[in-house]
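>>> Return atomic coordinates for the entry below.
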Amino acid sequence: MTQAEDRILVLVPAWNESRNVGNTVREIRGASDDFDVVVIDDGSTDETADVARQAGAVVLTLPFNLGVGGAMRTGFTYAARHGYQRVIQVDADGQHDPADIMRVVEGLQSADISIGARFAEVGDYTVRGPRRWAMLVLASVVSKIARTRLTDVTSGFRAANRRAIEQYVRYYPAEYLGDTVDSLVAAVHAGLSVTQIPVAMRARVHGTPSQHPIGAAVYLFRSGFALLLAVMRNPMRRPESNASPA
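Okay, here's the model as predicted:
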């Protein structure tokens, strides 16, 4: 057994997060000695990479911005090549509490993918209006596909075991919501199981969230379209996905 097989890899996709990523990395490293931290610098134009290195993270630098999906596929490829058995994604902006990492990872004892769910009666994180309606519809449909109750299928705070890592290396879409909804539907169609662990979200320290009231209606339309594409195309990918892991 290699050293990496005993450890948990924390992947932090980051785009222009120089004001947040340093503290996020330090918090993760302080949460447990069992965590290795890799920041995927997604084509940042600020000091994200330097700040992350100074905080103690390994940094993978992409030459231009690929989005969360492209960044995470890079991270999963790194995990597979280095023999990690457990990986968890943590956002660079500090909204995911590193104190919850181990709780989410422990969900892998009963499933291949463990989601840190924001809408599971823990914390006071709320979303209103069309964006909330879209999240409810997405959760309902994906719950039926996964045959388990899921309340937050757009959460980026999620862990993967070795089977899921191998699946994500083969297929992890980069388009809008592909890194959450599409990747999850594809994994379920490939025979992987999913569970969720209730977590509380924290406020972003610096910067503004990617979504705002003006874009709520757009989110509703785009999320529905993303789910439709995921449901339509992933069954066709099933034979490839069911291939035995390397």
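
>>> alpha carbons only for contacts and neighbour counts from here, please
Will do.

>>> For the residue nearest the centre of the chain, give me its contacts.
Closest to where the C-alpha atoms of the chain average out (Cα atoms, centre = their mean) is residue 156, at 3.4 Å. Neighbour list for residue 156: 89, 90, 91, 115, 116, 180 [criterion: Cα atoms under 8 Å, 6 or more residues apart in numbering].

>>> Please name the residues that touch the first one.
This means residue 89. Contacts of residue 89 (Cα under 8 Å, 6+ apart): 10, 11, 12, 13, 156, 157, 158, 159.

>>> is it true that the second one touches residue 28?
No: proximity of residue 11 to residue 28 does not meet the contact threshold set by Cα atoms under 8 Å, at 10.5 Å.

>>> Spell out which residues are contacts of both of these two.
residue 37.

>>> Among these two, which residue is more densely surrounded?
residue 11 (28 against 21; other Cα atoms under 10 Å).

>>> Can I take it that that one is in a helix?
No: per DSSP: H, G, I helix; E, B strand; the rest coil, residue 11 lies outside any helix segment and is strand.

>>> Next one: it from residue 99, what distance?
Distance of residue 11 to residue 99, computed by Cα to Cα, to the nearest Å: 15 Å.

>>> Could you do residue 133 as well?
Here residue 133 is placed at a distance of 29 Å from residue 99 (Cα to Cα).

>>> follow-up on the earlier one: format the contacts of residue 89 as a markdown table; extra columns: distance to residue 36.
Formatted as a markdown table, those follow (distance: Cα to Cα, whole Å):
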| residue | distance to residue 36 |
| --- | --- |
| 10 | 6 |
| 11 | 9 |
| 12 | 11 |
| 13 | 14 |
| 156 | 18 |
| 157 | 16 |
| 158 | 16 |
| 159 | 14 |
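
>>> Would you do the same for the sequence below? I want to compare the two.
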Amino acid sequence: MRQKEVLLIIPAYNEEKNIEKVMKQLAQPEIADIVDVLVMNDASSDNTNWLAKEYGCAVVTHVFNLGYGSGLQLGYKYAIRRGYSYIIQMDADGQHDVCNIPKIYQRLKEKDDDGRTPDIVLGSRFMKGSTEFEVSFAKKMAFVLFRKMLYLATGRKIADPTTGLQGLSRKAVLYYSKYNHFDDKYPDTNMITQMLLLDFKVVEIPAVMHARTSGKSMHSGLKPIWYMMRMFYSVLAVIFRCKVLKMDAGAGRIDVEREDKKYPELAEGKRS
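Model (predicted):
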């Protein structure tokens, strides 16, 4: 079967109650003709692994639970080695409607007035044109805090700085796939802040989202408190690294072909 231009990465942890429904939706011709699917099974103790394999997609299963960010980063390395031009990432819990996939793919290929195509396309829950999405009061406060931090650091207003529905160019994926360039646990506002400060092109489009109907969120229980504390200090660390230490300054303007030549072990799939 011919490899597609786009790889869809789905991090999954104990999602047996949701992932089969997601796989059925991804099997629709209008979606299956666009993307190859990779499920990053983060050492699930249920049947997530077997349900995903039944639908013929690629599955990578971790021996130990590594966390959401680590699963995504390993998926990025897989994508670079296989030579994919674009990556779209979505959750396995059914909250991200598959109708967003063609829209994100199209936006990744559209040039703006500056002649650049986006490096990151964010699927937003809170833009005009997005479906209504209810969140708790605590989460609303977190969104206000992270939007403000991002704006103060970058001058950009992002409606949904914690969205897990994203499309990435090969250049962004190549950067993320390298050591110490990506958060291994909660890659959200911190990573968007980082990429904006490094001059990657980030855009936002309205998205169709649904509330989780079953299973357990990774932000359940007391985890949101730890998440907010960790994200707050992570954003500060990103700002210090990018604005004070000037690490990787201008990385978003580097030509991707030049980067491929610098890291032939990562780009080997593109030439094969």
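
>>> Among the contacts of residue 156 of the first structure, name the ones in strands.
89, 115, 116 (DSSP state E).

>>> quick one: the last one and residue 160 of the first structure, what's the gap?
Okay, so that is residue 116 of the first structure. 12 Å.

>>> higher neighbour count, those two?
residue 116 (30 against 27).

>>> what does that one align to in the second structure?
Using TM-score structural alignment as the criterion, residue 116 of the first structure maps onto residue 123 of the second structure.

>>> Check residue 8 of the first structure too.
So residue 8 of the first structure corresponds to residue 6, using TM-score structural alignment.

>>> Contacts only, for that match.
34, 35, 36, 84, 85, 86, 87, 88, 105.

>>> ok, the first one touching residue 2?
No: counting by Cα under 8 Å, residue 34 of the second structure does not reach residue 2; the two are 11.2 Å apart.

>>> whereabouts in the first structure does the helix or strand harbouring residue 204 of the second structure align?
Residue 204 of the second structure is part of strand 202-206 when elements are defined by DSSP states H and E. Aligned by TM-score structural alignment, strand 202-206 of the second structure falls on residues 194-198 of the first structure.

>>> Comparing that stretch with the second structure, how large is the average distance?
In the superposition with the second structure, the average deviation recorded for stretch 194-198 of the first structure is 0.5 Å (mean Cα distance after the TM-score superposition for the first structure).

>>> Helices of the stretch 151-272 of the second structure, start to end?
Counting by DSSP state H, counting those that start in this stretch, one finds helices in the stretch 151-272 of the second structure at the ranges 170-176, 189-197, 223-239, 256-262, 264-271.

>>> I'd like those written out as CSV, with distance to residue 209 of the second structure added.
Formatted as CSV, these follow (distance: least, Cα to Cα, whole Å):
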stretch, distance to residue 209 of the second structure
helix 170-176, 24
helix 189-197, 19
helix 223-239, 20
helix 256-262, 32
helix 264-271, 33
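
>>> And the ones you listed: which comes nearest residue 137 of the second structure?
helix 223-239 (12.1 Å; Cα to Cα).

>>> hang on, the earlier thing: residue in the second structure paired with the residue nearest to the centre of the first structure?
Residue 156 of the first structure maps onto residue 164 in the second structure, by TM-score structural alignment.

>>> cool, and residue 231 of the first structure?
Match for residue 231 of the first structure (TM-score structural alignment): residue 239.

>>> Any idea how many residues pack against the nearest residue to its match once chain neighbours are set aside?
Closest residue to residue 239 of the second structure apart from its sequence neighbours, by Cα to Cα, 6 or more residues apart in numbering: residue 153 at 6.8 Å. Using other Cα under 10 Å, residue 153 of the second structure has 18 neighbouring residues.

>>> these two touch, right, residue 51 of the first structure and residue 22?
Yes: using Cα under 8 Å, residue 51 of the first structure is in contact with residue 22, at 5.5 Å.

>>> Neighbour count for these two, which is higher?
Neighbours were counted for residue 51 of the first structure and for residue 22 using other Cα under 10 Å; residue 22 has more, 23 against 20.

>>> Show me what that one aligns to in the second structure.
Counting by TM-score structural alignment, the partner of residue 22 of the first structure is residue 20.

>>> Find the nearest non-adjacent residue to residue 161 of the first structure, please.
For residue 161 of the first structure, the spatially nearest residue (Cα to Cα, 6+ apart) is residue 86, at 4.7 Å.

>>> how many other residues sit next to that neighbour?
26.

>>> Aligned to it, what sits in the second structure?
That one, residue 86 of the first structure, aligns with residue 86 by TM-score structural alignment.

>>> quick one, what contacts that match?
Neighbour list for residue 86 of the second structure: 5, 6, 7, 105, 108, 167, 168, 169, 170 [criterion: Cα under 8 Å, 6+ apart].

>>> Narrow those to those that are buried.
6, 7, 105, 108, 167, 168, 169, 170 (16 or more other Cα atoms under 10 Å).
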